[in-house]
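In: Curious how this folds, go ahead:
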Amino acid sequence: MSSPALIDLVDQLLAGSGPLPIVAAGDPVLRRPAEPVDDRLDRKRLDRLIEAMRETMLAAPGVGLAAPQVGLPLRLAVIEDAAEVSEEIRQARGRVPQPFRVLINPSYEPVGPGRAAFFEGCLSVPGWGAVVTRHANVRLRALDERGRAVDEVFTGWPARIVQHESDHLDGTLYLDRAELRSLSSREAMAGRWAQPTPAAAAEALGFELGDTQEA
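Out: Below you'll find the model as predicted:
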């Protein structure tokens, strides 16, 4: 997308009030590799877009949001997780609070052999969740909102968030990596599969948890 067309699209989104509309699965923008941010947006527009994405993420509510999810083909994502969960879930999933972070042009690589399988959902696939096996630890490289280099290792649930949001920027949805026999409605996830791990769901629904290892 040319810069003028992108700027027009950003301006249209920011012209409204309240959270931005979230694009649902089936929209081509979610299936195309996004473009590097670079100098496509001036500082004022970028700052306003980041704030609008944060507002949208928190209102949804979610723990991450990528620019393609609001219809923008940009390699930009925001993450934030208060991690208001039980101690049992915290221990099982490695879910710890994650402060607000802006990820510009992010990429990740696995650190070590550890892998973990848990239910995931997505704001662009509302009402559903499925078990995804992901790297337990990843090294993230990106820029922050001020253009400063980020080179950091994420573990546990924060590592899962980083992978999920970075995947969006490559046109990948979590369902592409999921065990589809685990696909469950939000009601089933809350009523049947709310345990800290998906072991009970795997046994009842007939799927393997895959090659998971301790981090």
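In: alpha carbons only for contacts and neighbour counts from here, please
Out: Will do.
In: Mind jotting down where the strands sit in the protein?
Out: Remark: strands assigned in the chain by DSSP state E are 64-66, 76-81, 98-110, 115-121, 128-135, 137-143, 149-155, 178-185.
In: who does the fourth one touch, helix- and strand-wise?
Out: Spelled out, that is strand 115-121. Counting by 3 or more Cα pairs under 8 Å, 6 or more residues apart in numbering; DSSP states H and E, the packing neighbours recorded for strand 115-121 are strand 128-135.
In: and the gap between the spatially most central residue of the chain and A34?
Out: Nearest to the centroid of the C-alpha atoms of the chain, with distances taken as Cα atoms, centre = their mean, sits E165, at 3.1 Å. Noted for E165: a distance of 12 Å to A34, by Cα to Cα, to the nearest Å.
In: Leaving out chain neighbours, which residue sits closest to L140?
Out: Y108 (4.5 Å; Cα to Cα, 6 or more residues apart in numbering).
In: how close does the one you found get to L205?
Out: Y108 is 31 Å from L205, where distance means Cα to Cα.
In: between these two, who's got more neighbours?
Out: Set side by side, Y108 and L205 show more neighbours around Y108, with 20 against 13, by other Cα atoms under 10 Å.
In: Could I get the contacting residues of the more buried one?
Out: V138, R139, L140, R141, V162, Q163, S166 (Cα atoms under 8 Å, 6 or more residues apart in numbering).
In: which residues sit in contact with the fifth one?
Out: Applying Cα under 8 Å, 6+ apart, we find V162 in contact with I79, Y108, L140, F154.
In: Just the residues contacting the longest helix seen in the chain, thanks.
Out: The single longest helix within the chain, with elements called by DSSP state H, is helix 43-59. Under the contact criterion Cα under 8 Å, 6+ apart, helix 43-59 has outside partners 10, 14, 18-20, 63-65, 67, 78-79, 102, 145.
In: Kindly supply the ChimeraX command isolating those of those residues that are buried.
Out: Filtering the contacts of helix 43-59 down to the buried ones (16 or more other Cα atoms under 10 Å) takes a single ChimeraX command:
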select :10,14,19,20,63,64,65,67,78,79,102,145
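In: can you put the contacts of helix 43-59 in CSV and add distance to P4?
Out: CSV is the format used below for those (distance: Cα to Cα, whole Å):
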residue, distance to P4
V10, 10
L14, 15
G18, 24
P19, 23
L20, 20
V63, 31
G64, 27
L65, 24
A67, 17
V78, 24
I79, 27
V102, 24
E145, 21
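In: For the comparison step, fold the sequence that follows:
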Amino acid sequence: MQLQKTQLLAWKILNHGKRFVNTSMTREKSFRKAYQEFWSPKPMNKPPYEHFTQIGDPVLRTKAAEVPEELIGSKEVEHIVEKMIKVLRKFDCVGVAAPQIGISLRIIVMEFREGLKDILPKPIYDARKMSTLPLTVVINPTLTVTNYEKHKHPEGCMSVRGYSAEVERFNSVLFKGKNLNCIENEVELSGWNARIAQHEMDHLDGKLYIDRMDSSTFICTCWETVNAKSGRVEIPFYK
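Out: Here you go, the predicted structure:
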């Protein structure tokens, strides 16, 4: 009985986020419905995606569900985490939440590579209190503020592609959760890494940085290029 329950939960996780369910096999569809479905676009891709979902997708505005305890170390959850890591590194990001690849579960992956120190201008790296963060996988995370001092810096999101705005975040947080081995971990984060954790936690609660931003600072990150190129600029959603 327990095995059957676990297999059912695993199936639900693997299929979580699929938005198109066909129940017409058991009854005849009306002509109107069949006609509408014929002209409706059919999804060519299913989550977990290898791209970032974009604002407007309902999955980004839904509070994510906790991963059942007995499935934390399962192949299904491992598959989702592997996809998250792949997308994180493919797009050169520092954080990704499961809803951003179409899976409404409470999973976060973060990484601030050492090499970024050589890419980013030193004044920015120092002013934003950036530091290396090894690959961190957190399942069913909790976040506790440990330093209520706030800092305001520009913040972007791969799910609001091509834009940024200044956002206030707490200086330090205690981040807890389980890894794929079902081991409880906790890490004290400060500066930019604390910002990453707060940003990704917002995703799990159906929130985006635009809900917290100083709206007067909201910009298109390539506005100067748009002018220089007479508007002939594309923002890619793939890589």
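In: From the contacts of helix 43-59 of structure 1, pick the one nearest G94 of structure 1.
Out: V63 (14.6 Å; Cα to Cα).
In: so that closest one sits right up against A77, yeah?
Out: No: between V63 of structure 1 and A77 there is no contact under Cα atoms under 8 Å: 10.8 Å.
In: The residue nearest to the centre of structure 1 -> structure 2?
Out: Using TM-score structural alignment, the partner of E165 of structure 1 in structure 2 is E200.
In: so what's its match up against?
Out: Residues near E200 of structure 2 by Cα under 8 Å, 6+ apart: G95, V96, A97, I108.
In: ok, now with 10 Å
Out: By Cα atoms under 10 Å, 6 or more residues apart in numbering, the residues touching E200 of structure 2 are 95-100, 106-110, 157, 207-209.
In: Check R106 of structure 2 too.
Out: Listed by Cα under 10 Å, 6+ apart, the contact partners of R106 of structure 2 are 63-67, 97-99, 138-142, 200-201, 203-205.
In: Repeat that for S104 of structure 2.
Out: Counting by Cα under 10 Å, 6+ apart, S104 of structure 2 makes contact with 13, 16-17, 47-48, 58-67, 97-98, 203-206.
In: what does it align to in structure 1?
Out: Counting by TM-score structural alignment, S104 of structure 2 corresponds to P73 in structure 1.
In: Distance check, its match against P97 of structure 1.
Out: P73 of structure 1 is 28 Å from P97 of structure 1, where distance means Cα to Cα.
In: and what of P33 of structure 1?
Out: Note on P33 of structure 1: its distance to P97 of structure 1, by Cα to Cα, is 29 Å.
In: How about V78 of structure 1?
Out: Noted for V78 of structure 1: a distance of 14 Å to P97 of structure 1, by Cα to Cα.
In: What of A117 of structure 1?
Out: On the measure of Cα to Cα, A117 of structure 1 and P97 of structure 1 end up 20 Å apart.
In: okay, the two: which has more neighbours?
Out: Using other Cα under 10 Å, the more surrounded residue of A117 of structure 1 and P97 is A117, with 25 against 15.
In: To which residue of structure 2 is that one aligned?
Out: Structural alignment places A117 of structure 1 opposite K152 in structure 2 (criterion: TM-score structural alignment).
In: Please apply the same query to I22 of structure 1.
Out: That one, I22 of structure 1, aligns with F52 by TM-score structural alignment.
In: how about the closest residue to A83 of structure 1 other than its chain neighbours, what does it touch?
Out: Once flanking residues are discounted, A83 of structure 1 sits nearest to P97: 4.9 Å by Cα to Cα, 6+ apart. The contact partners of P97 of structure 1, by Cα under 10 Å, 6+ apart, come to E80, D81, A82, A83, E84, V85, R90, W157, P158.
In: ok, and the residues you listed in structure 2?
Out: Of the contacts of P97 of structure 1, the ones still in contact in structure 2 (both residues aligned by TM-score structural alignment, their matches' Cα atoms under 10 Å) are E80, D81, A82, A83, E84, W157, P158.
In: burial of the third one, as a residue count?
Out: Here the number of neighbours of A82 of structure 1 (other Cα under 10 Å) works out to 12.
In: Kindly report the same for the first one.
Out: Taking other Cα under 10 Å as the criterion, the count of residues near E80 of structure 1 is 20.
In: Quick check: the gap between the spatially closest residue to it that is not a sequence neighbour and D151 of structure 1.
Out: Leaving aside its sequence neighbours, E80 of structure 1 sits nearest to F100 (Cα to Cα, 6+ apart; 4.4 Å). Going from F100 of structure 1 to D151 of structure 1 by Cα to Cα gives 16 Å.
In: Over to A130 of structure 1?
Out: Separation of A130 of structure 1 from D151 of structure 1 (Cα to Cα) stands at 30 Å.
In: And these two? Which one has more around it.
Out: Neighbours were counted for A130 of structure 1 and for D151 using other Cα under 10 Å; A130 has more, 24 against 14.
In: That one contacts S185, doesn't it?
Out: Yes: at 8.8 Å, A130 of structure 1 and S185 qualify as touching, with contact defined as Cα atoms under 10 Å.
In: Mind listing the shared neighbours of those two?
Out: By the contact definition Cα under 10 Å, 6+ apart, A130 of structure 1 and S185 are jointly contacted by G121.
In: show me what contacts A97 of structure 2?
Out: With contact set as Cα under 10 Å, 6+ apart, A97 of structure 2 has these partners: 52, 60, 64, 81, 84, 88, 103-110, 138, 197, 199-204.
In: Just the buried residues of those.
Out: Neighbour-count burial (16+ other Cα under 10 Å) applied to these gives 52, 60, 64, 81, 84, 88, 103-110, 138, 197, 199-204.
In: Quick one: map F170 of structure 2 onto structure 1.
Out: Per TM-score structural alignment, F170 of structure 2 is aligned with H135.
In: That's all I had, so thanks and see you.
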